[in-house]
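> let's see this in three dimensions:
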Amino acid sequence: MVVPPEWWAEEEDDSILVGDLDDVGCIEISTLHKESGDFSAEELLAIAESELSQKVQWKSLTRGDFEGWTASFSEEGAAIREWYLAAGAMLLFVTYSCDLDNRGMDDAAVDEILDTLLLLSSD
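Next up, the predicted model:
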């Protein structure tokens, strides 16, 4: 993943945080590796739907080397975008959140960042 100069990134516990220097919003990325087999689109959608308590409309998409599902919603004064993205046995759970007042401000930049996601082989 390529992080633009106007954004920062750091690893924290089991996740990666990426934020813009203006403190508008923050991306959080967590990973899950399946022990056997690959994630299917149906399996990803089932995981995504089971994680949210509210009903949202999931849309399929591709970001970099990963394919999956995304949805946008608001919760407790925050605008939230979520992605469940997989490449083979690797699942990325990605969340971007910001204040409702800033909804949409970083959408294009966040999409550009996620479009640079690459799956590196362990060879």
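
> could you use CA atoms for every contact and neighbour count after this?
Will do.

> I figured Arg103 was touching Gly77, is that so?
No - using CA atoms under 8 Å, Arg103 and Gly77 do not qualify as a contacting pair, with a distance of 10.6 Å.

> comparing those two, which residue is more hemmed in?
Legend: neighbour count by other CA atoms under 10 Å for Arg103 and Gly77, higher for Arg103 (17 against 10).

> which residue is the nearest non-sequential neighbour of that one?
Spatial nearest neighbour of Arg103, chain neighbours left out: Ala79 (5.7 Å); criterion: CA to CA, 6 or more residues apart in numbering.

> run this one through as well so I can compare:
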Amino acid sequence: MRELETDWWFLSLPEDWQVDQDDDSIVITDPDEVGVITLTSLITDGERDIEAGLKDLMASLGVESSQVESTMLGDFDGYYQEFQDGDDWVREWYLGSEHCLLLVSYDCDPDNKMMDRELVDDILDTLSLKA
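The predicted structure is shown next:
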């Protein structure tokens, strides 16, 4: 495993997964190019109520609180949902910890939605805040 590090958090990735980064997001692709994990960090200026920040984030994305369930990944708490969106199967996490909110999604073909499920969960469970 290798470590992917940003200014605010880090996570562990299998060696054969590819990472690309643009101004807003980090895109991680599995070796077979079947699925893609996208992580978008939203940084707050000061101390903020994480729960309120998560509710605002979900509201801005049109996500109903009745559609999500509570979750915890590594150092982050938040909410999770999965659904079909056109030709894609989507798993989304809305996560927060201290000054960082994260929008995380995993997109793949619906026929492959179970292929990397456990590995994606294992990768995201390594999410840790930088000290």
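
> all strands of the second structure, in order?
Ranges of strands in the second structure, per DSSP state E, are 2-5, 9-13, 18-21, 25-29, 35-43, 69-73, 76-85, 88-97, 100-108, 128-129.

> what's the closest of these to Met58 of the second structure?
Nearest to Met58 of the second structure, of all these, is strand 88-97, at 7.3 Å by CA to CA.

> residue range for the closest one in the first structure?
The aligned range for strand 88-97 of the second structure in the first structure is 78-87, by TM-score structural alignment.

> mean per-residue distance, the matching stretch versus the second structure.
Mean deviation of stretch 78-87 of the first structure relative to the second structure after superposition (mean CA distance after the TM-score superposition for the first structure): 0.5 Å.

> quick one: contacts of stretch 39-59 of the first structure?
Residues outside stretch 39-59 of the first structure that contact it (CA atoms under 8 Å, 6 or more residues apart in numbering): 67-73, 84-91.

> now which residue in the second structure aligns to Trp7 of the first structure?
Alignment note (TM-score structural alignment): Trp7 of the first structure maps to Trp17 of the second structure.

> burial count for the residue lying closest to that match once chain neighbours are set aside?
Excluding its sequence neighbours, the residue lying closest to Trp17 of the second structure (CA to CA, 6+ apart) is Asp30, at 4.8 Å. Asp30 of the second structure: 18 surrounding residues under other CA under 10 Å.

> before we move on, what about Pro14 of the second structure?
If you count neighbours by other CA under 10 Å, Pro14 of the second structure ends up with 13.

> with Leu120 of the first structure instead?
The number of residues near Leu120 of the first structure, taken as other CA under 10 Å, comes to 7.

> same question for Cys100 of the second structure.
Number of residues near Cys100 of the second structure (other CA under 10 Å) recorded here: 20.

> residues of the longest helix along the first structure that come out buried?
Looking across the first structure with DSSP state H, the single longest helix is helix 41-51. Residues of helix 41-51 of the first structure classed as buried: Ala41, Leu44, Leu45, Ala48, Glu49 (neighbour count, 16 or more other CA atoms under 10 Å).
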